[in-house]
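Enquirer: Sequence and computational prediction follow.
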Amino acid sequence: MKNTDDPRAWGPYTATESVDGLQVKATATPLFITWDMGDGAQVVCHTSGTPYSERYGREESPSCGHTYMEMSDPTYTVTAITTWSVEWSAGGESGVIETVTRSSQPVVIGELHALNVKPKG
């Protein structure tokens, strides 16, 4: 089983438990994440994304990204809604269900101004 405390983790996750002598096994696989960016945009990602690397510079994410066009006032609330397919089995029965998990976080989007000044002398 993968570490589910890792925010960069991307399933599948398998768990087996015994409930009243009945063994229950479930495997949850992420199908996609819908990101509500808080500025009216939604982005759907079918992978865990690509971790940022300095080599990307100002390029868009190669797998899933969003560019804010305005600063936040004071924050945007970004919500990630992950859709999961869960395969389960117990007592000779099995099936697949779909479920979602949701997490939100406020983010501040700012702007950096640069000023070039001719050196004296």
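Expert: Done, it's in.
Enquirer: Please make it C-alpha for all contacts and neighbour counts, starting now.
Expert: Noted.
Enquirer: So Gln42 is in contact with Ile33, correct?
Expert: No: using CA atoms under 8 Å, Gln42 and Ile33 do not qualify as a contacting pair, with a distance of 10.1 Å.
Enquirer: Give me the more crowded residue out of these two.
Expert: With other CA atoms under 10 Å as the criterion, Gln42 and Ile33 differ in neighbour count, and Ile33 comes out ahead with 22 against 15.
Enquirer: hold the first one in mind and look at this next one:
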Amino acid sequence: MTAKHQAATYDMGDGTRVTCTTSTPWVAGAQPPGTPSPDCGHVYERPGTYTITATHRWNLSWTAMGQSGSFPLTNTASLVVTVGELASVVVAR
């Protein structure tokens, strides 16, 4: 059996829906905090609590005892996140 990821759709909880067909693996320390996503990102305009729902679509192919086939598979999960606000002041001297 082989599973190929087709896409991921994220309902960001603020009325925005983002669909991603590629993604870059996360590597600790590879990008400084605040760096935009290279593939698929979202910026919240207001602080608050949001429910993010991710739906992944896969295509599964199989072969066994001279037979083969394929079928789609979808899985969905949700997570509640709290988004804060960061403010800073830069003083030129």
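Expert: Yep, it's here. Predicted model only: the values in this text are computed from it and were never measured.
Enquirer: Just the TM-score for the two chains, thanks.
Expert: Structural agreement between the two chains, given as a TM-score (TM-score structural alignment, normalised by the length of the second structure), stands at 0.80; 88 aligned residues with a CA RMSD of 2.1 Å.
Enquirer: now stretch 82-102 of the first structure: how far from the chain's centre is it?
Expert: Between the centre of stretch 82-102 of the first structure and the centre of its chain there are 20 Å (CA atoms, centre = their mean, to the nearest Å).
Enquirer: Equivalent analysis for stretch 48-65 of the first structure, please.
Expert: On the basis of CA atoms, centre = their mean, the separation between the geometric centre of stretch 48-65 of the first structure and that of its chain is 14 Å.
Enquirer: Next: stretch 58-78 of the first structure.
Expert: 14 Å.
Enquirer: try stretch 40-56 of the first structure
Expert: Going by CA atoms, centre = their mean, where stretch 40-56 of the first structure is centred and where its chain is centred differ by 9 Å.
Enquirer: contacting residues around that stretch?
Expert: Residues external to stretch 40-56 of the first structure that are found in contact with it (CA atoms under 8 Å, 6 or more residues apart in numbering): 8-10, 31-37, 61-66.
Enquirer: How about that stretch, which residues are buried there?
Expert: When neighbours are counted by 16 or more other CA atoms under 10 Å, the buried residues of stretch 40-56 of the first structure are found to be Cys45.
Enquirer: Aligned to Leu60 of the second structure, what sits in the first structure?
Expert: With TM-score structural alignment as the criterion, the equivalent of Leu60 of the second structure in the first structure is Val86.
Enquirer: which SSE is its match in?
Expert: Val86 of the first structure belongs to strand 76-90 when elements are defined using DSSP states H and E.
Enquirer: Skipping its backbone neighbours, what lies nearest Ile97 of the first structure in space?
Expert: The spatially closest residue to Ile97 of the first structure, leaving aside those adjacent along the chain, is Val86, at 5.2 Å (CA to CA, 6 or more residues apart in numbering).
Enquirer: Over to Glu87 of the first structure?
Expert: With CA to CA, 6+ apart, the residue lying closest to Glu87 of the first structure is Val96, at 4.4 Å.
Enquirer: That neighbour pairs with which position in the second structure?
Expert: Counting by TM-score structural alignment, which is the criterion used here, Val96 of the first structure corresponds to Ser70 in the second structure.
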